[in-house]
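Novice: Predicted model and sequence follow; I will ask about them next.
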Amino acid sequence: QALGIKALAFRRYSEALGELSELSDLIQQCLADGKTFRREQTEHITPDGSHRELGVTISPIRRAQEKATGAICLLSDLTELTALQKQMQLRENLAALGELSAGIAHEFKNALATISGYAQMIQSEPNAADTVENAKKILDQTRSITHVVTEFLRYARPLEISEEPVELRVLLDRTVCEILELQPQVRISIEGNFSAIAGDEGLLRQVFLNLARNAAEAAASNSPNPAVILRGETSESSEDRTQRIRILDNGPGIPIEALAKLFRPFFTTKVNGTGLGLAVVQKILLQHGGQVEAQNRVGGGAEFIVTLPATRTISQAVESKEVTI
């Protein structure tokens, strides 16, 4: 019934399913190599031309070490479930688009209201003493709009990630030097273990520069002895090694009501922030197969935790990527 085929008895699988069928290919691999497939999802075209999404588990039938003489196939019709998932994804995408649109409209509306107000003042009193100052404020607002558009495009455009070896310790050393030029009063230290990962050095630099700069600014605004720690941890507990980088500060911490919204586009706790910095950070890390979390420290301050897949060599990472593709 799931296949839309009435008679299967005494028919070769490739004849019943078609030589080019994805399901035929899985069965052929199972018979040839004795390979087991668990919880695979594949598309199947029935004889009447309709498309179905199937959940597939295939196990070889053999005695001892002999070559497979047959295969057991367990099929589940996931067509309705897949359609429902696509509908939910579409709704989520539309909701996200609406949220983005509302954020952009809010930023533009505020800036345009300011520009309009100062322009009317200049128009009504062109020779007033504060005309030059009002014109400067209009220019500031246009720069602000340009900045918002630039940040939004950076967030919205697809990322082209190069695959190269990135030495995290070297990258963080350079990041700290850049931040100390802007916040020389903040003590920034790097500790722990760091491995080489496969990724885009320029984009990862953007991630850590953003997070460490935020931490330094928070610490500088709250403590007489502002400090930031970048702590590296590597996990050897499984085949999939991970690199964790913790960015800790002794700033005021994150308001409880803001924690769940930190990575939403256009949400910001800064007076002059665009609310896109952390959204871009999250996007870059997700594209690298990683993630970012935020929490408050027990003793005060905030902690951002970046987790990335670690690789022993770049060739292993590239090989893994090729297999996935």
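Specialist: Sure thing, it's come through.
Novice: CA atoms for contacts and neighbours, from now on please.
Specialist: OK.
Novice: how about the strands in this structure?
Specialist: Counting by DSSP state E, one finds strands in the chain at the ranges 37-45, 51-61, 70-77, 164-167, 187-192, 196-199, 227-235, 242-249, 291-296, 302-309.
Novice: and the fifth one, what does it pack onto?
Specialist: It stands for strand 187-192. Judged by 3 or more C-alpha pairs under 8 Å, 6 or more residues apart in numbering; DSSP states H and E, strand 187-192 is in contact with helix 168-182, strand 227-235.
Novice: and the angle from it to strand 242-249?
Specialist: Interaxial angle, strand 187-192 versus strand 242-249 (axes from the mean of the first three to the mean of the last three C-alpha atoms, to 10 degrees): 160 degrees.
Novice: Run the angle between strand 187-192 and strand 227-235 for me.
Specialist: Going by the same axes, to 10 degrees, strand 187-192 makes 10 degrees with strand 227-235.
Novice: which other residues reach strand 187-192?
Specialist: With contacts defined as C-alpha atoms under 8 Å, 6 or more residues apart in numbering, strand 187-192 is touched by 172-173, 176, 180, 225-233.
Novice: just curious, which of those is nearest to Ala119?
Specialist: Using C-alpha to C-alpha, Leu180 comes nearest to Ala119 of the contacts of strand 187-192, at 39.5 Å.
Novice: ok so, going back, most tightly surrounded among the helices and strands packed on strand 187-192?
Specialist: Per-stretch averages of neighbours, counted by mean count of other C-alpha atoms under 10 Å, single out strand 227-235 among the helices and strands packed on strand 187-192, with a mean of 19.
Novice: Comparison target, given below:
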Amino acid sequence: MRQRWPHGLLVVCSCWKTVAAEATSQVVFDYLWPIHISKVPLSTPGVEAMEPPEFGQALAELALSGFEDYVNKTLPLELKLDADFAEEFHGADHSRVNLAFRRWQRRVYAYANRDIYPESQLSADVLEGGWQSEFLAGGWARSMPLKEVNYSWPQLRQSSEFRKLQSHISELAKLYLKRSGSSFGNKFRIFTWAEVFRKGDALRPSAHTDGGLFMGRYWPQLKKNSLKFNFEDPRGINPPFGKTHTHSIEEGAMSMFPIWASHFITPNMKSRTAVCYAFIVYPEDGNTMDFEDDGTGKFKIERVPLK
């Protein structure tokens, strides 16, 4: 684990009574509420990685193909048939295409997991619907799925590379949760969605509280220094806080972090398109975890400083 917030809250617990006591007392540093970020080279070229670079290339091609198909065929249909969505889309920022793509993929995931997200459960009323797929990965869709739209992506879901990616995420989830001091068994539901950043594309700040265990991002295609993966200070915007931390990323790298950690992607400044697979790991029965049980929110580092 790497300490990512050197300016985190620091409590120095000490007990000073006499000069003699000062020489023998023990000082303990408690770093409260740090953000636990773990990064692994999943398919990074030139280093010892879990998979060869070709693994990432295959996943990047699948994401790009699906993205182009969505932008050219599905998105125009959604904008034509869904007035609420069209109004929201046309008033949105440079994140809107990827957010719309994620919205469609969220419904693809729901249809593939009907054992926990049955169609009868879907409701445009958030209070009536309760826990359902429309909560996943942020935001509440104001409109229902369209009968005219195909909510399936068999080319991705049936690919051996994607199944292997899901397997890696599941295994790394056990390690990440163990290091975070929490455990939710050995089986999970993993919602993985693709994001494509063409030149100038970015992703606005977001954080999630949808019953997930943690979140991650894998970059199968990324030109060096094309964009930045930034985290916002969870302590708020008022001085001396309000910092922004740039988390280093490379092609083929996978990073895992708390689901509540607000982050954003700066505009892609290169001509080469960047591809990211974002994912949220949920308990086996779906997005049901209470935020009070979130181990990443209770994470604390305690150490005795060197004398």
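Specialist: Structure's in. What do you need? Treat the numbers as computed from the prediction; the structure is a model and nothing was measured.
Novice: TM-score them against each other, please.
Specialist: Once superposed, chain against chain, the TM-score is 0.25 (TM-score structural alignment, normalised by the length of structure 2); 135 aligned residues with a C-alpha RMSD of 6.9 Å.
Novice: So which of the helices and strands packed on strand 187-192 of structure 1 is nearest Gln29 of structure 1?
Specialist: Evaluated over those, closeness to Gln29 of structure 1 peaks at strand 227-235, with 34.4 Å, by C-alpha to C-alpha.
Novice: quick one: Phe37 of structure 1 and Thr150 of structure 1, what's the gap?
Specialist: Going from Phe37 of structure 1 to Thr150 of structure 1 by C-alpha to C-alpha, to the nearest Å gives 46 Å.
Novice: what about those two, which has more around it?
Specialist: Set Phe37 of structure 1 next to Thr150 and count neighbours by other C-alpha atoms under 10 Å: Phe37 wins out with 16 against 12.
Novice: Does the more buried one touch Ser59 like I think?
Specialist: Yes - using C-alpha atoms under 8 Å, Phe37 of structure 1 is in contact with Ser59, at 6.6 Å.
Novice: shared neighbours of the two, anything?
Specialist: Contacts common to Phe37 of structure 1 and Ser59, judged by C-alpha under 8 Å, 6+ apart, are Cys30.
Novice: so how many other residues sit close to Ala102 of structure 1?
Specialist: Neighbour count of Ala102 of structure 1, defined by other C-alpha under 10 Å: 13.
Novice: what's the burial count for Leu203 of structure 1?
Specialist: Neighbour tally, Leu203 of structure 1, other C-alpha under 10 Å: 19.
Novice: What sits closest to it if chain neighbours are left out?
Specialist: In space, and not counting its chain neighbours, Leu203 of structure 1 is closest to Ile284: 6.8 Å by C-alpha to C-alpha, 6 or more residues apart in numbering.
Novice: one step back: between the contacts of strand 187-192 of structure 1, which is nearest Ser116 of structure 1?
Specialist: Leu180 (38.9 Å).
Novice: How much space separates that closest one from Ile188 of structure 1?
Specialist: 8 Å.
Novice: Likewise for Gly55 of structure 1?
Specialist: 51 Å.
Novice: where along the stretch 1-150 of structure 1 do the helices fall?
Specialist: Remark: helices assigned in the stretch 1-150 of structure 1 by DSSP state H, counting those that start in this stretch are 13-17, 22-33, 79-124, 131-156.
Novice: Kindly present these as JSON lines, with separate columns for distance to Arg244 of structure 1.
Specialist: Listed next are the helices of the stretch 1-150 of structure 1 as JSON lines, based on distance: least, C-alpha to C-alpha, whole Å:
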{"stretch": "helix 13-17", "distance to Arg244 of structure 1": "47"}
{"stretch": "helix 22-33", "distance to Arg244 of structure 1": "37"}
{"stretch": "helix 79-124", "distance to Arg244 of structure 1": "29"}
{"stretch": "helix 131-156", "distance to Arg244 of structure 1": "24"}
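Novice: quick one, which of those is nearest to Lys321 of structure 1?
Specialist: helix 22-33 (21.1 Å).
Novice: so that closest one versus strand 70-77, what angle?
Specialist: 150 degrees.
Novice: what angle do helix 22-33 of structure 1 and strand 37-45 make?
Specialist: 140 degrees.
Novice: Now do helix 22-33 of structure 1: which elements does it pack against?
Specialist: Judged by 3+ C-alpha pairs under 8 Å, 6+ apart, helix 22-33 of structure 1 is in contact with helix 13-17, strand 37-45, strand 51-61, strand 70-77.
Novice: and the last one with strand 51-61, angle?
Specialist: Going back to what we said before, that points to strand 70-77 of structure 1. Counting by the same axes, to 10 degrees, strand 70-77 of structure 1 points 150 degrees away from the direction of strand 51-61.
Novice: Gln295 of structure 1: how many residues sit nearby?
Specialist: Using other C-alpha under 10 Å, Gln295 of structure 1 has 17 neighbouring residues.
Novice: No more questions from me, cheers.
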